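*Asks:* Here's my sequence, what's the structure:
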Amino acid sequence: MSAAPRDPTDLGRLDSWEGVRTVVAGFGVSGFAAADNLTHLGSSVLAVDESEGDQERAEKAELLEILGAEVRLGSGSTAELPPDVDLVVTSPGWRPSAPLLAQARARGIPVWGEVELAWRLRHPEHDTPWLCVTGTNGKTTTTQMLDTILRAAGLRSLAVGNVGLPVVEAVMDPEPYDVLAVELSSFQLHYTRSMSPQAAVVLNIAEDHLDWYSSMADYAADKGRVYEHVRDACVYNTAEPLTEQLVRDADVVEGARAVGFGLEMPAVGMLGLVEDILVDRAFIPERATSAAELCTVGDLASAAPHYVSNALAAAALARAHGVSQAAVRDGLRAFRPDGHRITEVARHRDVVWVDDSKATNPHAAASSLMAYEPVVWVAGGLAKGAQFDELVRTVRDRLRGVVLIGRDRAVIAEALSRHAPDVPVRQVEAREDGATRDDGGADLMGRVVAAAADLVVAGDTVLLAPGCASMDQFTSYAARGDAFAAAVRALAAEDR
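*Replies:* Okay, here's the model as predicted:
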């Protein structure tokens, strides 16, 4: 006879989880973190994943089993939910329609994400504020900017979530953080219910992950969940009315403010630009009559409009936490974006070669393209259901030429034929299946760079901003960017 089920919804960090039977669905970074910490709290944990994974995953599985958890990896391990389960914690990439999750809902079993678990496991004596960042593009850059600003203010901060450490690991750290900069994807937000950030931002909403969502409305709704229960400030993008509408639709804590940011002169209650100065008219007492200078565009690592916009969003969240103007300035001056994000690779024959391999959807590619003119655009890969007509209409007058790669390059080629028929297009195919991955993409990118060099003229920029995911031909967007950079350097070396 099985034991009576235990309700985990009222349990927290200091409660005993003994007798709570938890299934952790997915054994990636967040899945392992959830399983590890729940086992530590006394829960009976079963972790499952269809993929057996690599040696590192096998070692993590062995460690968990030593600690008392059960791990089942490999085909068929996720097909059936065991009969005696009190809680399911899912990894963010799992669709709600996955059989195991559907079975849990049918049986009335709570389904949490790792972020939801982390929120519930916060120490009651250390209410560390969360400053949350989501959006289609710019999440990682903005979150890392924010973390750098918070550290410049002398705070013990950490960038967590969809970037860096899983949130549950940060929450369970014996030494509490002063504040957390939390990057959240739509997948993570889908499974989050009780989180109550101090402040949150939706940077933008554009077509992405339409292979996961049934509609843009569903995707936007999950992004908007970041505003639910916000305590102090809901930060939105004045250039994107949908982000403001998501604020209006949110159920926030009484007294929470709506704070806009944009690249124009700010109205009262907003952050924006006065000529080349980033200013705050939201978090100062005299905001009705003046603005506080935060930094200049020249203080930033890039003057690209989307980068400046990210800086304003990060500044707004930091100011909502009470960070000084000086700390905002010092943090933004010190910050440098990760590789493969508007990274200048080389200047060769008066041509600038730029790697923005992290631009994995049309919105990100458009933001990058709008920062340069004229451009030879390198694009293509896995489109994830996205269309490129609006992007091409927006940037066609900037295009010197286009070089296309990847499985879905025809989607981009068709948009170009409809809206920019006079722009020359070169399509570069892999020589044979598997060859690209075998050599890290060196041969493919060598031919891409050669094709771009044939199209470019002095004064142009060659921009890798694929607008697509990379996994059809590369192991990651980073591997794609590395191959591009290596090919550009090889081209430059030929002239020495």
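*Asks:* Please count neighbours and contacts with C-alpha atoms only from this point.
*Replies:* Noted.
*Asks:* just checking, Val71 touches Glu65?
*Replies:* Yes: with contact defined as Cα atoms under 8 Å, Val71 reaches Glu65; the gap is 6.8 Å.
*Asks:* In terms of neighbours, single out the busier of these two.
*Replies:* For the pair Val71 and Glu65, the greater number of neighbours falls to Val71 (22 against 17), based on other Cα atoms under 10 Å.
*Asks:* how about the residue lying closest to the more buried one once chain neighbours are set aside, secondary structure?
*Replies:* Closest residue to Val71 apart from its sequence neighbours, by Cα to Cα, 6 or more residues apart in numbering: Ala47 at 4.7 Å. Following DSSP: H, G, I helix; E, B strand; the rest coil, the label given to Ala47 is strand.
*Asks:* Count the neighbours of Ala47 for me.
*Replies:* With other Cα under 10 Å as criterion, Ala47 counts 28.
*Asks:* That one: what's it in contact with?
*Replies:* 23-27, 31, 35, 69-72 (Cα atoms under 8 Å, 6 or more residues apart in numbering).
*Asks:* gap between it and Gly26?
*Replies:* The gap separating Ala47 from Gly26 is 7 Å, by Cα to Cα, to the nearest Å.
*Asks:* Can you give me the end-to-end span of stretch 170-184?
*Replies:* 15 Å.
*Asks:* An error on my part: the question was meant for stretch 9-23.
*Replies:* Span of stretch 9-23 from end to end, Cα to Cα: 15 Å.
*Asks:* which outside residues touch it?
*Replies:* The contact list for stretch 9-23 (Cα under 8 Å, 6+ apart) reads 5-8, 38, 41-48, 84-89, 120-124.
*Asks:* in the helix or strand in which Glu65 is found, what counts as buried?
*Replies:* Here Glu65 sits within helix 55-67, counting by DSSP states H and E. Residues of helix 55-67 classed as buried by neighbour count (16 or more other Cα atoms under 10 Å): 57, 60-61, 64-65.
*Asks:* next one: stretch 332-352
*Replies:* Neighbour count says stretch 332-352 has 332-333, 335, 337, 340-346, 351-352 buried, by 16+ other Cα under 10 Å.
*Asks:* quick one: contacts of that stretch?
*Replies:* Contacts for stretch 332-352 (Cα under 8 Å, 6+ apart): 141, 144-145, 148-149, 295, 299-301, 311, 353-359, 368, 456-462, 477-478, 481, 485, 488-489, 492.
*Asks:* now the end-to-end length of that stretch.
*Replies:* Stretch 332-352: ends 25 Å apart by Cα to Cα.
*Asks:* Centroid-nearest residue for the chain?
*Replies:* Lys139 (4.5 Å; Cα atoms, centre = their mean).
*Asks:* Am I right that Thr394 is in a helix?
*Replies:* Yes: using three-state DSSP, the assignment for Thr394 is a helix.
*Asks:* Now do the same contact list for it.
*Replies:* Taking Cα under 8 Å, 6+ apart as the test, what Thr394 contacts is Ala366.
*Asks:* Could you also give me the structure for this second sequence? I'd like to compare it with the first:
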Amino acid sequence: MGGGPVSSLDWINDADRLSPWPQAKVVVAGLGTSGFAAADGLLEVGAQVTVLDENDSSANAEKATVLEILGATIELGQGTTTTLPDDVDLVVTSPGWRPSAPLLEQAAARGVPIWGEVELAWRMQHPDRAVPWLAITGTNGKTTTTQMLESILAAAGLKTSAVGNIGRPVMEAVLDETSYDVLAVELSSFQLHWSNSVQMHSAAVLNLQPDHLQWYEGAGFDEQLDPMGRYRADKARIYHQVRHSCVYNVADPLTEGMVEEADVVEGARAIGFTLGVPGMSMLGVVDDLLVDRAFVEQRKDSAMELAKVSDVHPNAPHNVENALAAAALARSFGVPPAAVGQGLRNLQLGGHRIQTVAEHGGVRYVDDSKATNPHAANSSMRAFESIVWVAGGQAKGTTFDELVKTHGERLRGAVLLGVDRHVVARALAEHAPQVPVVVLDDSSTTVMQEAVREAARMARPGDVVLLAPGCASQDMWSGYDARGNDFAAAARALEA
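*Replies:* All right, here's what the predicted structure looks like:
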């Protein structure tokens, strides 16, 4: 796995922004969005930075030019990440890199610390620029909930930014000239895996379902846990040393279990959210109102109105849960009740999340391309009574049995496409054999036009043709957004 000396810097494991960074030789693994931000931040404090990436695309070459001007060493192209340089004090990895990547295996074997960009950002705002983090993870709903939280915080007059897995690196906000009051931080399991000292003001786990299990197979993980156990353990890291509130989903016992097991700061509270009437220390729904029975003085016998269910767009059940989680985090930070409703009303969500894109002959065409795993697909399917389902793509090791068992009776038909279309087809054949299924073997992006035409033939007035693939998109598209755009274009092109 490679030799070489272990770092001689005795301060590196406790490093913060004011540490003597010019002494440190740091390798940044990957020149994506987070890698660029990490390298930029390290250069600002004077570290000796080398960036390694196998991808020598024009976009990476452009970023490399900027970093070289700032003083970094950049190596792009095949073979550049197979060997860790001998003299390295710290490796900062991009979130998608698995522990079995040669560079990271060699770092671990040599005792070189490995951080993610999120961990680096946390260190770089201490000790003199510390901003509280309100953090969100979960299999589904993270981005929407983070957007809701950002909007609520802004409605309360706070300077804030949505950062992390949502697209803007945390390090970028840390380097920003703006003095933020609080950050809304979306974190994936990958980002949490490479974080070890981050301490949230409050944190929420929205739900937990199998996803990304292939990432958790192989070397470099806790051998006593199976892939699902490793995935759960990484999600649970978000609660480590929480200072104020651990927010969990009452309907998902796994999230409450994480809170019960968490090593938190003394006095931190467990706060539940539920679509039902809330108990003490919960937020919930009463008579079409979102109410708070956690952050009010008389919570034994009263609740505070925060918003109307109609303030949530769309107000499908899973999205109301997202709103309650965002509200709980905001309330833990002292946001006044009126700001919750105002923030939810102000919010304009991005596309591809249960978005009606066309209507023809009494049939609605709904784009939920963001549903990239079965649990996310379940959330949108709950919102409709009669569905022609467009599904398939990269299943990432997940199964569709429970999804089909739950919603088989709602399905008018199904159109399947993508590399793992037969995984979905098998579940339908076994658990809903009455559902007509069309399997498309075309592997080009134009297959979406055929899929929409087939779905339209099956649909009847009152039905919803629902793109909720339950799978990732990169077998045929650049991302879920491109897939959703193709679906929307095909749906709009249909003759009424």
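*Asks:* Filter the contacts of stretch 332-352 of structure 1 down to the buried ones, PyMOL style.
*Replies:* In PyMOL syntax, the buried subset of these is picked out as below (16+ other Cα under 10 Å):
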select buried, resi 141+144+145+148+149+295+299+300+311+353+354+355+356+357+358+359+368+456+457+460+461+462+477+478+481+485+488+489
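*Asks:* Return the subset of the contacts of stretch 332-352 of structure 1 lying in helices.
*Replies:* 141, 144-145, 148-149, 311, 368, 477-478, 481, 485, 488-489, 492 (DSSP state H).
*Asks:* Any chance of CSV for these, columns distance to Ala282 of structure 1?
*Replies:* Formatted as CSV, these follow (distance: Cα to Cα, whole Å):
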residue, distance to Ala282 of structure 1
Thr141, 22
Gln144, 22
Met145, 19
Thr148, 21
Ile149, 18
Ala311, 15
Ser368, 28
Tyr477, 37
Ala478, 37
Gly481, 39
Ala485, 41
Val488, 45
Arg489, 46
Ala492, 48
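*Asks:* Trace the residue nearest to Val71 of structure 1 over to structure 2, please.
*Replies:* When structure 2 is aligned by TM-score structural alignment, Ala47 of structure 1 is paired with Val51.
*Asks:* next one: Pro266 of structure 1
*Replies:* By TM-score structural alignment, Pro266 of structure 1 lines up with Pro278.
*Asks:* Spit out the contact partners of the nearest residue to its match once chain neighbours are set aside.
*Replies:* Leaving aside its sequence neighbours, Pro278 of structure 2 sits nearest to Gly284 (Cα to Cα, 6+ apart; 4.7 Å). Counting by Cα under 8 Å, 6+ apart, Gly284 of structure 2 touches 273-278, 290-293, 324.
*Asks:* mind giving me JSON lines with those residues and columns for distance to Ala184 of structure 2 and secondary structure?
*Replies:* Formatted as JSON lines, these follow (distance: Cα to Cα, whole Å; DSSP: H, G, I helix; E, B strand; the rest coil):
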{"residue": "Phe273", "distance to Ala184 of structure 2": "18", "secondary structure": "strand"}
{"residue": "Thr274", "distance to Ala184 of structure 2": "21", "secondary structure": "coil"}
{"residue": "Leu275", "distance to Ala184 of structure 2": "23", "secondary structure": "coil"}
{"residue": "Gly276", "distance to Ala184 of structure 2": "26", "secondary structure": "coil"}
{"residue": "Val277", "distance to Ala184 of structure 2": "27", "secondary structure": "coil"}
{"residue": "Pro278", "distance to Ala184 of structure 2": "25", "secondary structure": "coil"}
{"residue": "Leu290", "distance to Ala184 of structure 2": "21", "secondary structure": "strand"}
{"residue": "Val291", "distance to Ala184 of structure 2": "21", "secondary structure": "strand"}
{"residue": "Asp292", "distance to Ala184 of structure 2": "20", "secondary structure": "strand"}
{"residue": "Arg293", "distance to Ala184 of structure 2": "23", "secondary structure": "coil"}
{"residue": "Leu324", "distance to Ala184 of structure 2": "15", "secondary structure": "helix"}
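*Asks:* Pick the one among those closest to Ser57 of structure 2.
*Replies:* Of all the contacts of Gly284 of structure 2, Ser57 of structure 2 sits closest to Leu324, with 41.9 Å by Cα to Cα.
*Asks:* was I right about that closest one contacting Met282?
*Replies:* No: assessed by Cα under 8 Å, Leu324 of structure 2 is found out of contact with Met282, at 9.5 Å.
*Asks:* And these two? Which one has more around it.
*Replies:* Leu324 (33 against 25).
*Asks:* ok, now which ones touch the residue opposite the more buried one in structure 1 once aligned?
*Replies:* By TM-score structural alignment, Leu324 of structure 2 lines up with Leu312 in structure 1. By Cα under 8 Å, 6+ apart, the contact list for Leu312 of structure 1 reads 261-262, 271-272, 278.
*Asks:* Please tell me how far the match of Pro266 of structure 1 sits from Asn207 of structure 2.
*Replies:* 18 Å.
*Asks:* With Gly479 of structure 2 instead?
*Replies:* Gly479 of structure 2 is 23 Å from Asn207 of structure 2, by Cα to Cα.
*Asks:* And for His201 of structure 2?
*Replies:* 20 Å.
*Asks:* Asn55 of structure 2 now?
*Replies:* According to Cα to Cα, Asn55 of structure 2 stands 34 Å off from Asn207 of structure 2.
*Asks:* So what's the residue count around the closest residue to Gly141 of structure 2 other than its chain neighbours?
*Replies:* Excluding the flanking residues, the one nearest Gly141 of structure 2 by Cα to Cα, 6+ apart is Asn322, at 6.5 Å. Residues contacting Asn322 of structure 2 under the criterion other Cα under 10 Å number 26.
*Asks:* Ok, Val376 of structure 1 next?
*Replies:* Around Val376 of structure 1 there are 30 residues (other Cα under 10 Å).
*Asks:* Next: Thr145 of structure 2.
*Replies:* There are 26 residues near Thr145 of structure 2, going by other Cα under 10 Å.
*Asks:* What of His244 of structure 2?
*Replies:* As a measure of burial, His244 of structure 2 has 22 neighbours, counting by other Cα under 10 Å.
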